[in-house]
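Peer 1: Sequence first, predicted model second:
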Amino acid sequence: MPLSLLLLLILVLLLEDAGAQQGDGCGHTVLGPESGTLTSINYPQTYPNSTVCEWEIRVKMGERVRIKFGDFDIEDSDSCHFNYLRIFNGIGVSRTEIGKYCGLGLQMNHSIESKSNEITVLFMSGIHVSGRGFLASYSIVDKQDLITCLDTASSFLEPEFSKYCPAGCLLPFAEISGTIPHGYRDSSPLCMAGVHAGVVSNILGGQISVVISKGIPYYESSLANNVTSVVGHLSTSLFTFKTSGCYGTLGMESGVIADPQITASSVLEWTDHTGQENSWKPEKARLKKPGPPWAAFATDEYQWLQIDLNKEKKITGIVTTGSTMVEHNYYVSAYRILYSDDGQRWTVYREPGVEQDKIFQGNKDYHQDVRNNFLPPIVARFIRVNPTQWQQKIAMKMELLGCQFISKGRPPKLTQPPPPRDSNDLKNTTAPPKIAKGRAPKFTQPLQPRSNNEFPAQTEQTTATPDIKNTTVTPSVTKDVALAAVLVPVLVMVLTALILLAVCAWHWRSRKKKTEGTYDLPYWDRAGWWKGMKQFLPAKSVEHEETPVRYSSSEVNHLSPREVTTMLQTDSAGNCGLGARERKTRLQVAAKCCGTCWVF
């Protein structure tokens, strides 16, 4: 057996009781509490001969682990004897093998699941000619839509989709093109673009919501969250991310944050060769504002720039730039973020599960903007930027990103603004600020029994308030709302019914008046009235016209006076067509019968 293989076997035996990652064959590795990413050494280049690496992965109790491969390329010339990847259930001597894998360009489309919350991955290489190695991602099994760090938008056909990105997708060998809000080129790895956009954490991973749309001719370059996107050219499609919308500017550029709310540890002041005095005060640290920036008098790690937001805000990010002046190549290249509720006790921002302070990537020149996001967001009133590295002098402009903070059931915190600083203190204050390594718990005294006449004394009150006795009874809002919800519909129904009854009564009364009115004709005369009105109606057609009744003189003598009157009324419509002599004759006959003298 070759000496190199013997050494490998000895190393494997030593690694059985080792930590989460051991060996000389380990590549890019991020092992998060719920997800992570691991690669072989030199990936995606050829892995070296005679290497070994073992990863021990643990998630919380009750969960199981799912592993998915983005790429697998391990030489199989020796039938997986010396070059292979082995996966075990459990950790240590009690572990059991799930499978042993090798092969160049092996398509590992299926995922591998453990039986418990622990799993071991062992990579070993012997003498070989080619092979990139592997890239794998893992998550708890609840994340059904897990993807790997190599997946791009072109891998999916849906115009909109949601996927789970594992931790560790900030790959040193991958690149993306694009920015927010313009979008990212479809060839960009989804999860790495999500880190750049600030929608997912490289340390924790997380869910992303992607929207595919038509591509654009040119993709800009930018630096954000320690990821540099490169210039990209025309593509058929691009993708953007759906976000919560809490990424608006908080007022440095617009002036919503007033000058007195911006303070600093010191201010750079000098007189130039023309005799003009220059003062780069804190209020000059407004992003996009023309002119000089804020600059510190001292150049040490105890300098800071502080923003008072007047009340608690949800802060999701920060954008910084350098001096923006070509003649002054000053900028901050790295910094810490501190936050506070009262301006006195400060907490350094750390990523979840990490014991070290988060050092943010700053600017690389004096004029380009650099964005960093806070995942999870900061909820605070005061923000401090504490530079740790800089170019020549500490100088910067900045803007905060975020939105209003809506407290859910938490009482508002009463805080006082920090006392105003003396102008001499601003010029050169090198005393280090008090930095808390974690948020200290707040201790409060238990409430004392309340007397009948007064409220209990406030134990941690930071503002003086008078002792006010409550002399009014607070109404029960819930009961009033429920009562109103019942009474209002009932009142509306009753009012509607009364209106309908009034309308019906008025209508009935109007009809009754018409029936019994003063000017109504008696019942016995209605038929004659109607016949008299017929003369004003249009004449009937000729074919339906009836022949008028003619009476002879002898027939008229036998008619009664009432019948003669009826006859006259009947013939009145036809008299217009008779001659004057005939009309006169008829009227004389009628007058004779009725005993009436007609005068013409």
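Peer 2: Structure received.
Peer 1: C-alpha only now, for contacts and for neighbours.
Peer 2: Will do.
Peer 1: since we're on residue 509, how many residues are nearby?
Peer 2: Here the number of neighbours of residue 509 (other C-alpha atoms under 10 Å) works out to 11.
Peer 1: would residue 12 count as being in a helix?
Peer 2: Yes: secondary structure of residue 12, determined by DSSP: H, G, I helix; E, B strand; the rest coil: located in a helix.
Peer 1: and the residue nearest to it when sequence neighbours are not counted, how far is that from residue 58?
Peer 2: Distances taken as C-alpha to C-alpha, 6 or more residues apart in numbering put residue 52 closest to residue 12, at 7.6 Å, once the chain neighbours are dropped. The span separating residue 52 from residue 58 equals 20 Å under the rule C-alpha to C-alpha, to the nearest Å.
Peer 1: And those two? Which one has more around it.
Peer 2: Under the neighbour definition other C-alpha under 10 Å, residue 52 and residue 58 were set side by side, and residue 52 has more, 26 against 23.
Peer 1: Hmm, that one is touching residue 7, no?
Peer 2: No: counting by C-alpha atoms under 8 Å, no contact exists between residue 52 and residue 7, whose distance comes to 10.4 Å.
Peer 1: Tell me if I am right that residue 498 is in a helix.
Peer 2: Yes: according to three-state DSSP, the state of residue 498 is that of a helix.
Peer 1: Can you name the element that comes right after the host helix or strand of residue 507?
Peer 2: Residue 507 belongs to helix 477-515 when elements are defined using DSSP states H and E. Counting by DSSP H and E, the element after helix 477-515 in chain order, helix or strand, is helix 526-533.
Peer 1: That following helix - contacts with which helices or strands?
Peer 2: If you count contacts as 3 or more C-alpha pairs under 8 Å, 6 or more residues apart in numbering; DSSP states H and E, helix 526-533 packs onto helix 561-571.
Peer 1: helices and strands around the helix it packs on, which ones?
Peer 2: Going by 3+ C-alpha pairs under 8 Å, 6+ apart, helix 561-571 lies up against helix 526-533, helix 580-594.
Peer 1: Show me what the longest one is packed against.
Peer 2: This means helix 580-594. Applying 3+ C-alpha pairs under 8 Å, 6+ apart, we find helix 580-594 packed against helix 553-557, helix 561-571.
Peer 1: Tell me which of those lies nearest to residue 489.
Peer 2: When the helices and strands packed on helix 580-594 are ranked by distance to residue 489, counting by C-alpha to C-alpha, first place goes to helix 561-571 at 63.8 Å.
Peer 1: this is the comparison structure:
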Amino acid sequence: MAGFGRHFFFAVVLCMVIITVCAQPSTTLTDRVSSFYQPFGVQDDTIITDGQMTASSQLNGSEAFRGRLNGDGAWQPSGPVSGQGTESLAVDLLYARYIFGIQTQGQGDGYIETYRVIYQRDNTSNVILYSEGGGSAKIFTGNSDDETIVQNNFTPYIYARYILVNPQTFSGASRLRVELLGVDELPITSFPTTTPSWTTTQSAVTTTTSTTPLLTSSATTTSTRTAEAGTASQGPNTAVTGN
């Protein structure tokens, strides 16, 4: 009887382990990689230079290169911002990378409430509206004040060189600061269990999970400081595919 009791006990424990494992929610690649992806350095002009940031239009004093997370300025378009509009802030990462998330801030007297994202693998390919599951272009929920950082994750992730943020609605003034998050290469075998130190969160971060493709961006204009930084690229293509 003692032997039967031990076998019965081990059988019960094994069943409990199996039930616990099966009950665990499935995780996406974005969920797993989020434990160690890093900011690409948009907030640091020695990493992402002024010449790598362009815009469809810009106000004097609110040029594209000022649209850096935690910076003392922000990008603001000179044209109107509205749903399905073409105003956009573009970041050139110089080569295609795996992008898993974006952080946004407003600044001063305004912020972007909702926006879409478009991307382009290189400057010879079409610009694509981001969507989840092949559906319609998705609208991101942006900021609700001018300082809090709001993070949105991309599921699925984006593999691209160019990322464009297309504001849809705003409060006060259409002012925007951004940072992009991701990795240069996807992990093959295992995922680190520790989270690296963040360099982008000087303000509180609110995280949501949403995404959105963007409309076509009109020809981007380089910032007034591009000459100081040198020419980074030819800039993103303006042809758009997607819903």
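Peer 2: It's in. Source: prediction; values computed, not measured.
Peer 1: Could you tell me the TM-score of the two chains?
Peer 2: The pair, once superposed, lands on a TM-score of 0.64 when counted by TM-score structural alignment, normalised by the length of the second structure; 174 aligned residues with a C-alpha RMSD of 2.8 Å.
Peer 1: returning to that earlier point: so which of the helices and strands packed on helix 580-594 of the first structure is the most surrounded?
Peer 2: Each of those was given a mean neighbour count from mean count of other C-alpha atoms under 10 Å, and the largest, a mean of 15, is that of helix 561-571.
Peer 1: equivalent range in the second structure for that helix?
Peer 2: When the second structure is aligned by TM-score structural alignment, helix 561-571 of the first structure has no counterpart there.
Peer 1: got the angle between that helix and helix 580-594?
Peer 2: With axes from the mean of the first three to the mean of the last three C-alpha atoms, to 10 degrees applied, the angle from helix 561-571 of the first structure to helix 580-594 works out at 160 degrees.
Peer 1: related to what we said a few turns ago, tell me, the helix holding residue 507 of the first structure lands on which residues of the second structure?
Peer 2: Applying TM-score structural alignment, one finds that helix 477-515 of the first structure aligns to no residue range of the second structure.
Peer 1: repeat for stretch 35-53 of the first structure
Peer 2: Taking TM-score structural alignment, stretch 35-53 of the first structure hits no residues over in the second structure.
Peer 1: Need the distance between the two termini of that stretch.
Peer 2: Counting by C-alpha to C-alpha, you get 19 Å between the two ends of stretch 35-53 of the first structure.
Peer 1: try stretch 340-356 of the first structure
Peer 2: Terminal residues of stretch 340-356 of the first structure are spaced 18 Å apart (C-alpha to C-alpha).
Peer 1: Enumerate every residue touching residue 160 of the second structure.
Peer 2: Taking C-alpha atoms under 8 Å, 6 or more residues apart in numbering as the definition of contact, the neighbours of residue 160 of the second structure are 95, 96, 97, 98, 99, 119, 120, 121, 122.
Peer 1: let's see 10 Å
Peer 2: The neighbourhood of residue 160 of the second structure, defined by C-alpha atoms under 10 Å, 6 or more residues apart in numbering, consists of 92-99, 118-122, 127.
Peer 1: Give the closest residue to the aligned partner of it in the first structure in space, chain neighbours not counted.
Peer 2: With TM-score structural alignment defining the correspondence, residue 160 of the second structure maps onto residue 380 in the first structure. Sequence neighbours aside, residue 312 is the residue nearest to residue 380 of the first structure in space, at 4.8 Å (criterion: C-alpha to C-alpha, 6+ apart).
Peer 1: Can you tell me how far the residue nearest the centre of the second structure is from residue 117 of the second structure?
Peer 2: By C-alpha atoms, centre = their mean, the mean C-alpha position of the second structure lies nearest to residue 102, the distance being 2.2 Å. According to C-alpha to C-alpha, residue 102 of the second structure and residue 117 of the second structure sit 10 Å apart.
Peer 1: and what of residue 148 of the second structure?
Peer 2: According to C-alpha to C-alpha, residue 148 of the second structure and residue 117 of the second structure sit 20 Å apart.
Peer 1: Which one of these two is surrounded by more residues?
Peer 2: With neighbours defined as other C-alpha under 10 Å, residue 148 of the second structure and residue 117 compare such that residue 117 has more, 26 against 20.
Peer 1: could you pull out the helices for the stretch 351-500 of the first structure?
Peer 2: Along the stretch 351-500 of the first structure, counting by DSSP state H, counting those that start in this stretch, helices occupy 423-427, 477-515.
Peer 1: Run a quick neighbour tally on the aligned residue in the first structure for residue 130 of the second structure.
Peer 2: With the correspondence set by TM-score structural alignment, residue 130 of the second structure lines up against residue 349 in the first structure. Applying other C-alpha under 10 Å, we find 21 residues neighbouring residue 349 of the first structure.
Peer 1: residues in contact with residue 349 of the first structure?
Peer 2: Under the criterion of C-alpha under 10 Å, 6+ apart, the neighbours of residue 349 of the first structure are 336-339, 356-360, 374, 378, 436-439.
Peer 1: Just give me the closest of the residues you listed to residue 481 of the first structure.
Peer 2: Among those, and counting by C-alpha to C-alpha, the member closest to residue 481 of the first structure is residue 378, at 36.6 Å.
Peer 1: Against residue 313 of the first structure, how distant is that closest one?
Peer 2: 8 Å.
Peer 1: so what sits against both of the two?
Peer 2: Common contacts of residue 378 of the first structure and residue 313, defined by C-alpha under 10 Å, 6+ apart, comprise residue 402.
Peer 1: once aligned to the first structure, how far is the strand of greatest length in the second structure on average?
Peer 2: For the second structure, the longest strand by residue count, based on DSSP state E, is strand 149-172. Once superposed with the first structure, the aligned residues differ from strand 149-172 of the second structure by a mean of 0.8 Å; criterion: mean C-alpha distance after the TM-score superposition for the first structure.
Peer 1: ranges for the strands of the second structure?
Peer 2: Listed in chain order, the strands of the second structure (DSSP E) span 38-39, 53-55, 89-105, 110-120, 127-129, 140-141, 149-172, 177-183, 205-208, 221-222, 240-241.
Peer 1: Redo the ones you listed as JSON lines? Include distance to residue 5 of the second structure.
Peer 2: Formatted as JSON lines, the entries for these read as follows, by distance: least, C-alpha to C-alpha, whole Å:
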{"stretch": "strand 38-39", "distance to residue 5 of the second structure": "52"}
{"stretch": "strand 53-55", "distance to residue 5 of the second structure": "70"}
{"stretch": "strand 89-105", "distance to residue 5 of the second structure": "51"}
{"stretch": "strand 110-120", "distance to residue 5 of the second structure": "61"}
{"stretch": "strand 127-129", "distance to residue 5 of the second structure": "62"}
{"stretch": "strand 140-141", "distance to residue 5 of the second structure": "57"}
{"stretch": "strand 149-172", "distance to residue 5 of the second structure": "48"}
{"stretch": "strand 177-183", "distance to residue 5 of the second structure": "52"}
{"stretch": "strand 205-208", "distance to residue 5 of the second structure": "50"}
{"stretch": "strand 221-222", "distance to residue 5 of the second structure": "77"}
{"stretch": "strand 240-241", "distance to residue 5 of the second structure": "66"}
